[in-house]
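Chemist: what shape does this take:
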Amino acid sequence: MLAVIISQRLGLGTVVGYIAAGVIIGPVLQVSTAGSDYLEQFSEFGIVMMLFLIGLEIDPQMVWKLRAKLLGLGGLQVVATLSTITAVGTAMGFTWQQSLLFGFVGALSSTAIVLQTLEEKGLLESDGGRAGFAVLLFQDFAVIPMLACIPLMAGAGSAASAGHGSALLQNLPGWASALLTLAAVAFVVIAGQYLSRPIFRLIALLHLREIFTAMALLVVVAIALLMSAVGVSPALGAFLGGVVLAHSEFKHELQNDVEPFKGLLLGLFFMTIGAKIDLAVLRDNWLVILAATLALIAIKLAVLLPLAWLFRVRAAAGWLFALGLAQAGEFGFVLLSIGRERELLTEQMTSVAILVITMGMILTPALFALYRIAILINNRQGKAEADQPDEGTIIIAGVGRFGQIVNRMLLANGHKTVILDYRADVVDDIRRFGVKSFFGDASRPDLLKSAGLAKADLLVVAIDDRDRAAEIVTHARQHNPSIRIVARAYDRLHHYELVEAGADHIVRELFGSSVEAAGLALQSLGMHPYEVEKRKNIFVDEDVAGLNRMAPLVDASTRAPDNPTFIAGFKDIGRVIENAMRGERTAYEEIVRRGWSPPELGESHAAHINPTRKPAAGAEP
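Modeler: A predicted model of the protein is given here:
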């Protein structure tokens, strides 16, 4: 599994790692020459479980909310890419079946790699990220008809030779086969709705956890076997079963039970694919593989960029959308594997196509790096992603769950704010309430300048992106030294980064709510409310004091769990807080006074610790 770990650390995802592991162990186990049939059939259950989980995750409300981009943007992307690649393949001399299969593969993108990268970079909720998610969701749906089309493209003879024929239907007339297939599908729907749910409910009531897991696996395997018996793809049947159980009260438990097996079997499936790659093919065709990979990226960019512009996903968001989806995806391996079994492709064609997909996945981090370059070019050219904001004395960067509360408090006290957020739908919703808000990335210097940074009195950085938050604070402090900055920190270490960047008041996003929850817990255990308030104030005071004392112990080059000095300091703070709690048992009047008197700003959470500037009146953790 070393290859998987290295691949994940390099940002390539686990799929590339599994394929690399298969390439390494393939010659040792002689998978490509003999003994792989049973291994392949076993590993294909990973695909069945993947589609079962996709079916479970279908939320009609989410699909309806994304219907415009899902059907319009996603549908046009799949059709346009599929048509272009099919036409190019036919012109190059491939059969129409082979060209169409290559079109299926090229029309898909890597759901696992793209979503993971977008989430890590904090871009999933951006306009480009949401558009990409909608297209990926449509692509997952599109896999179903693609899987159904491959046997039709191959023909009956090929299907039989591939071992997917159904002995049950061989001696039946066509109308009887159709009726039997429909009956099997109806049975899956009815049994999933009215038979499996009572059984799951009984198992849950008896608290038989291991039996629940076994029952979940049995449902998936039974559906796959039933669909195979009537000549339907097991993956299609599993997808249907997942959709039926999507609204079950046991949905999340089913997901948790099946997910580990899906991961293991999918890993085995991708290792099997890697084991079948002939390294001689890579050596002899590396130029063709590289050219095909770049050509696929170019074709997808040529399709995605105009569609992004058509659906108003423009400027930097459009580049994020196009570059993020420009590779082929893991479902392509499934389609190629089935196409090889159906004798649509030769062994060499399959190996080359698998290497093209793998190469595209490896290049995905470079594609996201190109997105950052596109942002820089866009900023230098001074192109705004939307209308330029008016100048204001209070600027709020980010208006999610955190920023909304801050904004409402300021508005309720008669202040006017200017809001910057990169989610167009959020901006539109806020504008309906009469709040001045503008679409754009607040880390862009030109956007902050247009919002009136030079004359603003207050900047609230409420975004949940650590790096971008520090960039915004640094830029604001450089261009307006007198501005007051309130910043949202992810944790204690992020607090130190924001202090160094120049923030005046820093709020650890979960600190206040966690202290409040701890107070409620103490009160529920019988402690008097006044005593609870006293203890909460002591805890906050001592934690903040310890936060300041630990600042010199932070080493940017070492993780906190690997820094023994930092760990020792943290333990010392814990002992100090515990001693303070035990020692503050004073008179009832003192408890009342300290418990309910409003604290001064300097006492509230933290003092500023930036040694390079004059300490502010107070800073919140």
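
Chemist: could you use CA atoms for every contact and neighbour count after this?
Modeler: Noted.

Chemist: tell me the first helix or strand C-terminal of the top strand by length along the chain.
Modeler: In the chain, assigned by DSSP state E, the strand with the most residues is strand 484-489. Next helix or strand after strand 484-489 toward the C-terminus (DSSP states H and E): helix 492-501.

Chemist: any buried residues in that following helix, and which?
Modeler: Across helix 492-501, burial judged by 16 or more other CA atoms under 10 Å covers 493-501.

Chemist: just stretch 293-306 next, same as before
Modeler: Within stretch 293-306, the residues scored as buried using 16+ other CA under 10 Å are 293-294, 296-297, 299-301, 303-305.

Chemist: likewise stretch 4-13?
Modeler: For stretch 4-13, a neighbour-count test (16+ other CA under 10 Å) marks 4, 7-8, 11-13 as buried.

Chemist: now intersect these with the helices, please.
Modeler: In helices, defined here by DSSP state H, the members of the buried residues of stretch 4-13 are 4, 7-8, 13.

Chemist: just give me the closest of those residues to Glu584.
Modeler: When these are compared for distance to Glu584 (CA to CA), Gln8 comes out closest, at 49.8 Å.

Chemist: could you also give me the structure for this second sequence? I'd like to compare it with the first:
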Amino acid sequence: MQETLLLATLLLGAAVIAVPLASRLGLGSVLGYLLAGIAIGPLIGAEAAELQHVAEFGVVLMLFLIGLELEPRALWGMRHRLVGLGGLQIALSATLITLLFAGLGQPLATAFAIGLIFALSSTAIVLQTLSEKGLMQTAGGRNTFSVLLTQDIAVIPMLAILPLLALRAPVTITQDGSMTRATDDAQDATHHSMSLVEGLPGWGVTLVTIGAVAAVVLVGIYLTRPVFRYIHQARLREMYTAFALLIVVSIAALMGLVGLSAALGTFLAGVVLANSEFRHELESDLEPFKGLLLGLFFITVGAGIDFGTFVQNPVGILALTAAIIALKAVVLYALAVMFRIKGRARWLFVLSLAQAGEFGFVLIAFSLQQNVLSEGLAADLLLVVALSMLVTPLMFILYDRLSRRMEDHALSQPADDIDQKGTVIIAGIGRFGQVVNRLVQSSGFSTVVLDHSLQTVQLMRTFGFKGFFGDPTRPDILHAAGLDDASVLVVALDSKEAAVKLVTYARAHRPDLHIVARARDRVHVYELYNAGANDIVRELFDSSLRAGRYVLENLGLSEFEAAEAEMNFYHYDRHILRELAEVWDPDIPISQNPAYVERARAANRDLEAALADRLDQSERIGRRPGGRTPPDTRPRT
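Modeler: Next up is the predicted model:
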């Protein structure tokens, strides 16, 4: 017991120190976990391999949660990428890596086994990083996910193929004179493992496998809802968590009994439950377990790196790792061109999938057991898998830099020739700028729209709205759009820095120009206020006030009272915002600015008192004659 507690303390302590530090340095949490594992690897020794078996359950949980985000219709829509993109990636990568190892002197069967192993990528690291960086829903993220899903499915036939590639084991002569092969012991060791398909003919294995998959689907459709309702009657929060874990654990166990991938089975269950009303409950219950187990998995990967083997042949190991990453990158780039994946999405697709994956550990261990690989070769391959996974976060950092350069390159493209001028210049035509533009144009005023995204400008033109491509912060583009004669400038840029830069220049050049600017948050308001904006609109402020008014109406206030409370809050908040802007210091965080904190606290007290006084006045003059106002259940937009 004491050893277990010490081990847990060591693992959690390493994670708590390394992961926040890596995140602050911009390296990402995954690299932090890997570095933590490397640091404590000598201390936990052989425990790393045992922990990895438990930690791999984090990958299972992750795929279940991903399945919850995908409706069956969405999965069917991915079929072309799954079969075409994913299938070709596995086939081409396996072929090139097979040729590489055959050229290095390995038997063809062994080289092919290694090709299959390294054709896979790291589902755990890639999906975790894509989620952290908000890239899952991008074109590159969706194509990457399709390939990873195909790879997880491909593990099943790979496990069936590898025993057929076994080398002839050396013959040993026992004391009684009989001859045995080394594989006999491995077979005896696994003979008593629990399996529903062991000893069955081929058709029997197929029937049992189909039955297991059908059972997962049927249970997901017909049984989970009644059980959830039964658990709901107990009104115990921990029972929801227990049932969520029961679903995942039982499906993983069933898949193991029929020889299928536990990750694939739980992914299928997640897809089945994607339309369930309990989907969000399942996500919230399992998310903490997924995060901790995935973190533990990454730590065990780092701890499992055998630096003793590395020291014996560092140049060879590093060269082999680089060669595999390069070969996979070439295949991925060719597929990206073939499937018309362009721009930043192409580089995300290539750089995120070029490494080996965690299933490589499983396949290498299985290949060693089946006498497909020798022990020395298996040790080298395990090290290559771990090193390639360790490099993956660095490849995402490389993607970030390439992405920024590509964005800068796009901005350096020749801007449109602006052939018109308007009363209003709108800089930025996202969701905010589009509404402003439509309202102003529909009221009979002319506008000139500028945006640095060529794709956005082209989309506008598709729907009949004219816009010009160019960087709105460039003085020559602003003057060409009519800055000298315009009445109003609307600043609706996504970049806070660009918005402040534009307001500063426009105010310096046109002191009489009225500037309306969009702000991301309160600090951005202060920056725009100092830069010279006249009207500053916080992104969510007005919509939040409107939602708050609906709440007040449904709590019993009349529409008039709710609207009056909304308006009073609006005016008071704008007033106090100007006062806070005077004590705001750009060089001091607002939480560490005593004058700002004290004025903000006083403002909150004054606001509560003012609103309470207004409400008392309304009651005294009889504005609530009907008492509680029945809520209006009609939807309002």
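
Chemist: do you know the score for how well these two fit?
Modeler: Here the superposed chains carry a TM-score of 0.78, computed using TM-score structural alignment, normalised by the length of the first structure; 573 aligned residues with a CA RMSD of 4.1 Å.

Chemist: one step back: mean per-residue distance, the longest strand of the first structure to the second structure?
Modeler: With mean CA distance after the TM-score superposition for the first structure, strand 484-489 of the first structure departs from the second structure by a mean of 2.3 Å once superposed.

Chemist: tell me how far that strand lies from the chain's centre.
Modeler: 27 Å (CA atoms, centre = their mean, to the nearest Å).

Chemist: what's that strand packed up against?
Modeler: On a contact count with 3 or more CA pairs under 8 Å, 6 or more residues apart in numbering; DSSP states H and E, strand 484-489 of the first structure meets strand 458-461, helix 466-479, helix 492-501, strand 505-508.

Chemist: for that strand, buried residues please.
Modeler: If you call a residue buried by 16+ other CA under 10 Å, then strand 484-489 of the first structure has these buried ones: 484-489.

Chemist: by how many degrees do it and helix 492-501 diverge?
Modeler: Put simply, strand 484-489 of the first structure runs at 160 degrees to helix 492-501, going by axes from the mean of the first three to the mean of the last three CA atoms, to 10 degrees.

Chemist: looking at the ones in helices among the buried residues of stretch 4-13 of the first structure, which is nearest Tyr38 of the first structure?
Modeler: So of these, ranked by how close each gets to Tyr38 of the first structure (CA to CA), first place is Val4, at 23.6 Å.

Chemist: what's the match for Ala113 of the second structure in the first structure?
Modeler: Ala113 of the second structure maps onto Gln97 in the first structure, with residues paired by TM-score structural alignment.

Chemist: show the contacting residues for that match.
Modeler: Residues counted as contacts of Gln97 of the first structure (CA atoms under 8 Å, 6 or more residues apart in numbering) are 153-154, 344.

Chemist: how about Ala224 of the first structure?
Modeler: 48, 233-235, 237-238.

Chemist: quick check: next helix or strand after the one helix or strand the match of Ala113 of the second structure maps to?
Modeler: Assigned by DSSP H and E, Gln97 of the first structure belongs to helix 96-107. Counting by DSSP H and E, the element after helix 96-107 of the first structure in chain order, helix or strand, is helix 111-120.

Chemist: and whichever helix or strand comes after that following helix with helix 111-120, angle?
Modeler: Using DSSP H and E, the helix or strand that follows helix 111-120 of the first structure in sequence is helix 127-154. For helix 127-154 of the first structure against helix 111-120, the angle by the same axes, to 10 degrees is 180 degrees.

Chemist: so how far is helix 127-154 of the first structure off the chain centroid?
Modeler: What separates the centre of helix 127-154 of the first structure from the centre of its chain is 18 Å, taken as CA atoms, centre = their mean.

Chemist: elements contacting that helix?
Modeler: Helix 127-154 of the first structure is packed against helix 74-91, helix 96-107, helix 111-120, helix 234-244, helix 315-324, helix 331-341, with contacts defined by 3+ CA pairs under 8 Å, 6+ apart.
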